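J.: requesting a structural model of the entry that follows:
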Amino acid sequence: METTKLREWLENGGAEGLSWLQLEDFPDTGRGVKTLRPLKSGDIVLTIPGSFLWTVDAAFDDPILGPIISSVKPPLSVEDTLAVFLLFIKSRIERYEGRQAHVKLLPTSYTTSVCFTDEELEICSGSSLYHITKQLKQQIRDDYLQLLNNLFSKHPDLFPLEKFTQNDYMWALCAIWSRGMDFQLPGKQFRCIAPFADMLNHSPDVQLCHTYNPQSDSLQILAGKDYTIGEQVFINYGSVPNNRLLRLYGFVLPNNPYDTYDLVLTTHPLAPLYAQKVTLLESAGLQVNATFPLTLSDPLPLDVLRYLRIQRLSSSEISTVEAKRGARNIVSARNEAEILKALIEACESLLDGFSVPLEKLEANIASSVYQKSDNKWAAAHVSIGEQKIIKMTLQKTRELLALVICAQCGKANENNKRCGRCRRVEFYSEILLELFKRNYN
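T.: I've put the predicted structure just below:
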């Protein structure tokens, strides 16, 4: 019934493509959209006029809601504006039949990580997702209290508190995160939810195929590949790692090639030679408080090593760097050994911080201890992806350290082919120069 109302509302307003698209439940993805006719890659699948989009402008243009939210101080964020807009329409009993038909088709619950129980979230304890989700849950509580004090409690006739609870607010946020589309327009970031188009599921195997045209004020979905009759039509959210897929969209992709682990590096203002090191970091194009994505294809980015080398420079090494800026021999074997050892310790500590080791997670998935597609299963895949990357980082760091230190005595001796302590021939100077000749470009 609601699907029929939504179709009629959209088609009467000029939406195109609904006649050959149909909502259906698929075994692997749940509800999605299938095509009733063949499609070629690049064909226009669906066009939604801008007047039907859920946007900040649409919220402010509403004759009832707009004047109220425009007077809120401090101004509402984009997410809060859209969340209030969704809940306002959901709470009304008249005037908004088209939008209400869309709201009634939205899931009643979500599987994004903020909706996990503590037990479910604990499966990925130690992952970046775990810490971000904990912070998000607290932020949701704080933001809701601000909305309650600055908006809801001041206008109880428009925002009945039994329909604007914290759980309702979190539901609306999850709808925005999982169904919203972002576009970079000249001078601004544009976020919207497009009715019916938001029912399309993600696949990394199709081309990016959703676009917004500000001239025609319309959102279009293009076919990201060829489709036959009855196939599910997908869109592509981009190269998204599992920790972000689960946080925003509520699902994961096993063996996701885009998995990442965000390594955070910072230098304390009280650290020795802080001012000089900040100058060197900035000259190398690096921030003092920096986040480096470690990936399966690049588990140890050069910028991580560049940052750590500067962070661990001694006063004499800084003088050498400043005197020989751009010289190929600014890499110190002492410095290199120190940063690689520190990085090994950091990786080992990170791996120890995961509540469930990689091998046990994989065994639990293989033996169906975690049921496929449930929350624990999804959390396990996030943890597996991040642990694999950190293990690869650890392995690569150990390999580099073996090139720097003497295999006999374990010491790093500067600029010698032969270790001064054990007289064993080593070649780390030439290796370092070749590997790191692009330092501080």
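J.: C-alpha only now, for contacts and for neighbours.
T.: Fine.
J.: quick one, what contacts the spatially closest residue to F159 that is not a sequence neighbour?
T.: The shortest distance from F159 to any non-neighbouring residue, by Cα to Cα, 6 or more residues apart in numbering, is to F152 (5.4 Å). Neighbouring residues of F152 by Cα atoms under 8 Å, 6 or more residues apart in numbering: 158-161, 164.
J.: any quick PyMOL command for the buried ones out of these?
T.: Selection of the buried residues among those in PyMOL, burial being defined by 16 or more other Cα atoms under 10 Å:
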select buried, resi 158+159+164
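J.: now do the helices in the stretch 101-250 of the chain.
T.: Per DSSP state H, counting those that start in this stretch, the stretch 101-250 of the chain carries helices over the ranges 118-122, 128-150, 166-179, 242-244.
J.: how near is K376 to G98?
T.: Applying Cα to Cα, to the nearest Å, the value for K376 to G98 is 37 Å.
J.: same question for S283.
T.: Spatial separation of S283 from G98 under the definition Cα to Cα is 56 Å.
J.: cool, T267 as well?
T.: Applying Cα to Cα to T267 and G98 gives a distance of 54 Å.
J.: now R92
T.: Between R92 and G98 the computed distance is 12 Å (Cα to Cα).
J.: would you confirm that S178 contacts R244?
T.: No: using Cα atoms under 8 Å, S178 and R244 do not qualify as a contacting pair, with a distance of 10.7 Å.
J.: related to what we said a few turns ago, who's more crowded, K376 and G98?
T.: Neighbours per residue (other Cα atoms under 10 Å) separate K376 from G98, with K376 holding more: 22 against 18.
J.: spatially nearest residue to that one, not counting backbone neighbours?
T.: Leaving aside its chain neighbours, K376 sits nearest to E120 (5.2 Å; criterion: Cα to Cα, 6+ apart).
J.: neighbours of the one you found, how many?
T.: The number of residues packed near E120 is 18, by other Cα under 10 Å.
J.: let me see the ranges of the strands in this protein.
T.: Chain-ordered strands for the chain, with DSSP state E as the definition, fall at 21-26, 30-35, 44-49, 181-185, 188-192, 201-202, 210-213, 218-222, 232-235, 260-265, 290-295.
J.: buried ones in the last one?
T.: Spelled out, it's strand 290-295. Buried residues in strand 290-295, counted by 16+ other Cα under 10 Å: 294-295.
J.: now show me the structure for the sequence below, then we'll compare the two:
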Amino acid sequence: MESSAVRVVDFEGVGRGMQAVRDIAEGEVVLEVPLETCWTAAAAAESEEMQCVVRNFDKLNISEEDLIALHVLSWRTQSASHHRSDYVRQLPFQYDIPLVWCSNEIDNLSGSTYHGLALREKQRAEDKFSSLENTLQEIGGDCSEFLERHTITLDGYLWGLATVRSRSTELRIEEAQTGEIRELICLPAGGADQFNHSAAIKGECFRLTKEGRLQVVARESYKQGEQVFISYGNSLTTAQLLFTYGFAYDDALRVSKIGTPLENDAVDISHVVPDSCNSKEEAAKHGLVVEAVTMLEDEEHNGWNLQSREDDDAVQVLFHLRLSRPVPNCWLVTNRLLQLEDVQVRELQESSELMAKVLAGRPVSPANEEAALSAMSLELMTRLDGYGARSSELLSRLGGEGESASRRERLAVNLRLIESAILERALDAVQAMIAAPPPEAYVL
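T.: Modelled structure (predicted):
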């Protein structure tokens, strides 16, 4: 690594990072490396060892991420002095993203919204590797020996994916002939992957020059000796930090701070809009729900999103509960609509004025309000029941500052406690609404 501005240093309590060797001004380029020395799909395509994979890219049904991971793995067995083998040798022996966790470690997320996600990601990767293994054998020739030649096992493949996922960045490249912008995954080399993340950093820190050089830009000024940070992304949540990068902010894993939500942490409450209903009345209610959340889009500021479920054709609405907004208006409105009596459904369908009042947050009727809040309270209590026992067991093992529990256990319990804290805040808010009469007049 050649830089007059930064050097690699092991920081106490933080680990490896970049230190300013002199004062650095905001906006200054602190490191620059040729893109060709980094790990990209184009670099893999130029590798002699990767030709059997590159030639059969479509047949193997792999992604750009897979290709780069296999390229990294192909250099693990090469002892020749080369900047790529040097890079691979300095990579961590293991990562802490759930993709590489064993089943017992994933079970520490039981009850969490993200337990299912961890299981699905792990299973998809295992299925992808099995398919890759079988297809390479079917192709034959040098392809049949690729994995064995480089001693690539399932565990190695997962390690390779974790390397790419936790250390890469996305770059935007303008095609010279068409002017189109395309994105490529880049695993930076030459020390550009040694910068740590700070939530205080705003703006993109990587940029690509027309000459094909990857630059790291300081987004703050630094004094000599200070650690130089980059941003892995704005407004990252605890779950994103864990699943993509395998870490949490160090303070968050201390016993005194564990389970403290970040500003953008959220728990999702889902409502499924079925593709077919048992009655016209039921279909009408769900129709009002879709109409409501669609019309509330501009007001909710990411309070919800609409998406298709993976296993069927049903649409689901995900309501995002945050500590700062534990009961988003769209979730409350949805529950009020779902508790409507048939006659109330018809009244709202026939009057846009009445529907507008409901969308504005006005309660429908005393009985409807009681039913809606009771349903919300029950859903929250049911969700909270899934967190308690396992979290208490893990917390009992944390000791003074977590010495008796592994880092992965602390990462898991941190995420679980954050979710339960948000759900408890939401439950408190709903119960307060139950205890106090609504301030606005009823719509019906």
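J.: state the distance from the residue nearest to F159 of structure 1 to I68 of structure 1.
T.: Here the criterion is Cα to Cα. By it, F152 of structure 1 lies 10 Å from I68 of structure 1.
J.: likewise for Y227 of structure 1?
T.: For Y227 of structure 1, the distance to I68 of structure 1 - Cα to Cα - is 46 Å.
J.: okay, these two: which has more neighbours?
T.: Neighbours around Y227 of structure 1 and I68, counted as other Cα under 10 Å, are more numerous at Y227. The numbers are 19 against 15.
J.: I figured A162 of structure 2 hits W101, correct?
T.: No: using Cα under 8 Å, A162 of structure 2 is not in contact with W101, being 10.8 Å away.
J.: and these two? Which one has more around it.
T.: When A162 of structure 2 and W101 are compared for neighbours, A162 comes out ahead with 25 against 17, by other Cα under 10 Å.
J.: please give me every residue in contact with G30 of structure 1.
T.: Neighbouring residues of G30 of structure 1 by Cα under 8 Å, 6+ apart: there are none.
J.: hmm, who's touching stretch 345-362 of structure 1?
T.: Contacts for stretch 345-362 of structure 1 (Cα under 8 Å, 6+ apart): 122-127, 380, 383-384, 387-388, 390-391, 393-394.
J.: out of the residues you listed, which comes closest to H102 of structure 1?
T.: Closest to H102 of structure 1 out of the contacts of stretch 345-362 of structure 1 is A380 (33.0 Å), distances taken as Cα to Cα.
J.: if I look at the equivalent of that closest one over in structure 2, how far off is G111 of structure 2?
T.: Aligned by TM-score structural alignment, A380 of structure 1 pairs with V413 of structure 2. Distance, V413 of structure 2 to G111 of structure 2, by Cα to Cα: 11 Å.
J.: so the residue nearest to K376 of structure 1 touches N375, yeah?
T.: Yes: in this structure, E120 of structure 1 is within contact of N375 by Cα under 8 Å, at 6.2 Å.
J.: T228 of structure 1 pairs with which position in structure 2?
T.: When the two structures are superposed using TM-score structural alignment, T228 of structure 1 falls opposite K223 in structure 2.
J.: could you do S41 of structure 1 as well?
T.: Going residue by residue (TM-score structural alignment), S41 of structure 1 aligns to E26.
J.: report how many residues lie close to its match.
T.: Around E26 of structure 2 sit 12 other residues, with neighbours defined as other Cα under 10 Å.
J.: now do the contacts for it.
T.: For E26 of structure 2, the set of contacting residues under the criterion of Cα under 8 Å, 6+ apart consists of 218-222.
J.: top of the residues you listed by neighbour count?
T.: A218 (23 neighbours).
J.: list the contacts for it?
T.: The contact partners of A218 of structure 2, taken as Cα under 8 Å, 6+ apart, are 24-30, 205, 228-230.
J.: in a markdown table: these, plus distance to S74 of structure 2.
T.: A markdown table is the format used below for the contacts of A218 of structure 2 (distance: Cα to Cα, whole Å):
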| residue | distance to S74 of structure 2 |
| --- | --- |
| I24 | 38 |
| A25 | 39 |
| E26 | 39 |
| G27 | 37 |
| E28 | 35 |
| V29 | 32 |
| V30 | 30 |
| C205 | 29 |
| V228 | 32 |
| F229 | 30 |
| I230 | 29 |
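J.: show me which of these are buried.
T.: The neighbour-count test (16+ other Cα under 10 Å) applied to the contacts of A218 of structure 2 identifies 24, 29-30, 205, 228-230 as buried.
J.: just send those back as JSON lines, with distance to S391 of structure 2 too.
T.: Rendered in JSON lines, the data for the buried ones among the contacts of A218 of structure 2 read as follows (distance: Cα to Cα, whole Å):
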{"residue": "I24", "distance to S391 of structure 2": "44"}
{"residue": "V29", "distance to S391 of structure 2": "45"}
{"residue": "V30", "distance to S391 of structure 2": "43"}
{"residue": "C205", "distance to S391 of structure 2": "37"}
{"residue": "V228", "distance to S391 of structure 2": "35"}
{"residue": "F229", "distance to S391 of structure 2": "33"}
{"residue": "I230", "distance to S391 of structure 2": "33"}
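J.: count of residues packed around P439 of structure 2?
T.: Other residues within reach of P439 of structure 2, judged by other Cα under 10 Å, total 8.
J.: remind me, longest helix of structure 2?
T.: Counting residues, the longest helix in structure 2 under DSSP state H turns out to be helix 407-435.
J.: how big is the offset of it relative to structure 1?
T.: Helix 407-435 of structure 2, aligned to structure 1 and superposed, deviates on average by 1.5 Å (mean Cα distance after the TM-score superposition for structure 1).
J.: who does that helix touch, helix- and strand-wise?
T.: Judged by 3 or more Cα pairs under 8 Å, 6 or more residues apart in numbering; DSSP states H and E, the packing partners of helix 407-435 of structure 2 are strand 266-273, strand 315-322, helix 366-385, helix 388-396.
J.: all set now, cheers.
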